[in-house]
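Q: Just need the structure, nothing else, for what follows:
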Amino acid sequence: MFSSTRTFITRFEDLPNEIIYEIFDILDFCSTYEIFSNLNRRFHQILVLSTLSIKIDISLISKPTFRRHYKQIIMPNKHRINLLHLSNPFIVDLFFPSSQIISKFRRLETLIIDTTTTTKLANLLKQLTKLPNLSSLTIIHRNCLYNINDLYLQIFRLPALKYCKLLLSENSNYGSLPMSVSETSPIEHLVIKNKFCLNELNALLSYVPKLRYLALNHLYSLPDEQTKSFSSSLNDLTHFSMRNSRILFNELELLAKHFFHRLQIFHISTYFDVSFLNANHWERLILSYMPNLIVFDFMHTNSLNDTTQLKYENLIQQFQSSFWFERQWFFTYTFY
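A: All right, here's what the predicted structure looks like:
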């Protein structure tokens, strides 16, 4: 006869440390700390004496609660924080009464901030250069930046940055970003969600030669300042996204000629320029400059009336040729 025994875990504290770590990693650290740190010696050791990294995410919170968390939990554990997400603009000012404080977060790898204070942001970026492990930066800035180029330059000086996402409000008279002579950034993944002018793109890309992923959500061109050439190079670019783009097809062709030879994934949405609906133009562009393209995601929006609808239907039908079927790229359209 064989006998077997089974152990059933009926209490949370009976879970092994490895599982506890996984659970605490999912939960908000400040709340977890307040609930469990004084529950028993084991949880106190896990939360207070551990060297494991922690994530801090602060959004909706009262000032008294924030001040308590800041003093009792965040600052005593600043050496363990590897992710800091401050999605409340008013909390940013409270979190960094002095911009030098951020340099004490030596383990920080990811910083996400939503701020309204231009001076605070500029000073903060200068201190970020002292963080050797900061590899991911997201900035949302809702007030006017009178010199957005200074902000770009400060970001490009961050020594370990690989991922950068920006949503900025800028003054229209901020001048041109200078071309990089020798200064380059290690950024590989760049997302710019604010408006960006095509004639500034060459200078911007001169700072980020290692880009693999580029997303420009509001790329536009000026009719009296058309871009004629690019001197920067992106030999590793495989993913390019252009949402809400307002450039001409011949300007896109210029981009493709210089940057798209290794491109595998291309997302683009455009408005009004009917040349984007010329399937022959697309076939020539892809065959000439995008030989490695796998994913082609294209959306075009335009204004129609009864007399132009048939014209557009005929243009769209051109995308039903063998060129598109062989690549398993299929198109749908809607008139409304």
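
Q: hey, let's count contacts and neighbours off CA atoms from now on
A: Fine.

Q: all strands for this structure, in order.
A: 54-58, 81-86, 110-115, 136-145, 163-170, 189-197, 213-220, 239-245, 265-271, 295-301 (DSSP state E).

Q: Let's compare: structure for the following, please.
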Amino acid sequence: SPGNLPTYFENLPNKLNLRYHSLVNNTTFHIKINISSISKNIFESYCKHILIPYQNRIYSMMMENLFIFYLSLLLHTLSQYFLLEILILKNIESNHIISLLSHLSLLPNFSSLIIMSIDHVHNVNKQSLGHLILSNLTHLSFQNENISFNQIKLFIRNLSHQLQVFRFSTEFDITYLNANQWQELI
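A: Predicted coordinates:
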């Protein structure tokens, strides 16, 4: 009735807050995270209030412009992200990639990795990749302008045989156009 109309509007924010709260706390609701260029204080708050409390519900995470501080916090808790399937890292320094990958091997549902490195990839060798087993990885995308074909070959050979999709982007290196070396790798 028209007399009850103000009451409905007065209770609307409370009902929306309750619905929002129940949605956020619903354990079947999976979370997709996108973190781009934030300050250390904001990232710490984000970790405290979002990443850590909801780490068992996060299935996808995109992080951009990771600095060593952010990465160390992420690595410290990464093994707790049991539902994490997709990780996108944009503008990550290449020297952090191997340590990150070793932590990803602990995640049972992890299947898709996208890396966009901002610098030259150093020290990719059998010793650094020997412990790397990403058994569920089916999709890999890697973008770096300064990585040799031999480094890519070594990286791919150390990955799981379940890899279905591999995307790679580079510039200034015509050795990638040699079909024979790709045929040998496949």
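
Q: would you list the strands of the first structure in JSON lines and tack on mean neighbour count and distance to residue 316 of the first structure?
A: Below are these laid out as JSON lines (neighbours: other C-alpha atoms under 10 Å; distance: least, C-alpha to C-alpha, whole Å):
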{"stretch": "strand 54-58", "mean neighbour count": "19", "distance to residue 316 of the first structure": "47"}
{"stretch": "strand 81-86", "mean neighbour count": "20", "distance to residue 316 of the first structure": "45"}
{"stretch": "strand 110-115", "mean neighbour count": "20", "distance to residue 316 of the first structure": "42"}
{"stretch": "strand 136-145", "mean neighbour count": "18", "distance to residue 316 of the first structure": "38"}
{"stretch": "strand 163-170", "mean neighbour count": "18", "distance to residue 316 of the first structure": "34"}
{"stretch": "strand 189-197", "mean neighbour count": "17", "distance to residue 316 of the first structure": "29"}
{"stretch": "strand 213-220", "mean neighbour count": "20", "distance to residue 316 of the first structure": "24"}
{"stretch": "strand 239-245", "mean neighbour count": "19", "distance to residue 316 of the first structure": "20"}
{"stretch": "strand 265-271", "mean neighbour count": "18", "distance to residue 316 of the first structure": "15"}
{"stretch": "strand 295-301", "mean neighbour count": "15", "distance to residue 316 of the first structure": "11"}
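
Q: Quick one: closest of those strands to residue 26 of the first structure.
A: strand 54-58 (9.0 Å; C-alpha to C-alpha).

Q: residues in the second structure aligned with that closest one?
A: Using TM-score structural alignment, strand 54-58 of the first structure lines up with residues 31-35 of the second structure.

Q: ok, back up a step: looking at the strands of the first structure, which is closest to residue 18 of the first structure?
A: Closest of the strands of the first structure to residue 18 of the first structure is strand 54-58, at 14.8 Å (criterion: C-alpha to C-alpha).

Q: Measure the mean distance from the closest one to the second structure post-superposition.
A: Here the mean offset of strand 54-58 of the first structure against the second structure after fitting is 0.6 Å, by mean C-alpha distance after the TM-score superposition for the first structure.

Q: picking that back up, could you export the strands of the first structure as JSON lines, including distance to residue 309 of the first structure?
A: JSON lines is the format used below for those (distance: least, C-alpha to C-alpha, whole Å):
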{"stretch": "strand 54-58", "distance to residue 309 of the first structure": "50"}
{"stretch": "strand 81-86", "distance to residue 309 of the first structure": "48"}
{"stretch": "strand 110-115", "distance to residue 309 of the first structure": "44"}
{"stretch": "strand 136-145", "distance to residue 309 of the first structure": "40"}
{"stretch": "strand 163-170", "distance to residue 309 of the first structure": "36"}
{"stretch": "strand 189-197", "distance to residue 309 of the first structure": "31"}
{"stretch": "strand 213-220", "distance to residue 309 of the first structure": "26"}
{"stretch": "strand 239-245", "distance to residue 309 of the first structure": "22"}
{"stretch": "strand 265-271", "distance to residue 309 of the first structure": "16"}
{"stretch": "strand 295-301", "distance to residue 309 of the first structure": "13"}
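
Q: Of all the ones you listed, which one comes closest to residue 36 of the first structure?
A: So among these, strand 54-58 is nearest, using C-alpha to C-alpha, at 15.0 Å.

Q: Name the nearest residue to the counterpart of residue 46 of the second structure in the first structure, sequence neighbours excluded.
A: Alignment note (TM-score structural alignment): residue 46 of the second structure maps to residue 69 of the first structure. Once flanking residues are discounted, residue 69 of the first structure sits nearest to residue 30: 6.5 Å by C-alpha to C-alpha, 6 or more residues apart in numbering.

Q: Pull out the buried residues from stretch 25-44 of the second structure.
A: Buried residues in stretch 25-44 of the second structure, counted by 16 or more other C-alpha atoms under 10 Å: 30-31, 43-44.

Q: Repeat that for stretch 95-115 of the first structure.
A: Neighbour counts over stretch 95-115 of the first structure (16+ other C-alpha under 10 Å) mark 95, 99, 102-103, 105-115 as buried.

Q: What separation is there between residue 34 of the second structure and residue 105 of the second structure?
A: In this view, residue 34 of the second structure and residue 105 of the second structure are 22 Å apart by C-alpha to C-alpha, to the nearest Å.

Q: same question but for residue 176 of the second structure, I mixed them up
A: For residue 176 of the second structure relative to residue 105 of the second structure (C-alpha to C-alpha), the value is 28 Å.

Q: and if you look at residue 88 of the second structure?
A: For residue 88 of the second structure, the distance to residue 105 of the second structure - C-alpha to C-alpha - is 15 Å.

Q: returning to what we had before: wait, the residue nearest to residue 69 of the first structure touches residue 73, no?
A: Yes - with contact defined as C-alpha atoms under 8 Å, residue 30 of the first structure counts as touching residue 73 (6.6 Å).

Q: my guess is residue 130 of the second structure contacts residue 159, does it?
A: No - with contact defined as C-alpha under 8 Å, residue 130 of the second structure does not reach residue 159; the gap is 9.8 Å.

Q: Which residue of those two possesses the greater neighbour count?
A: Neighbours were counted for residue 130 of the second structure and for residue 159 using other C-alpha atoms under 10 Å; residue 159 has more, 19 against 12.

Q: Contacts only, for the more buried one.
A: 132-135, 137 (C-alpha atoms under 8 Å, 6 or more residues apart in numbering).
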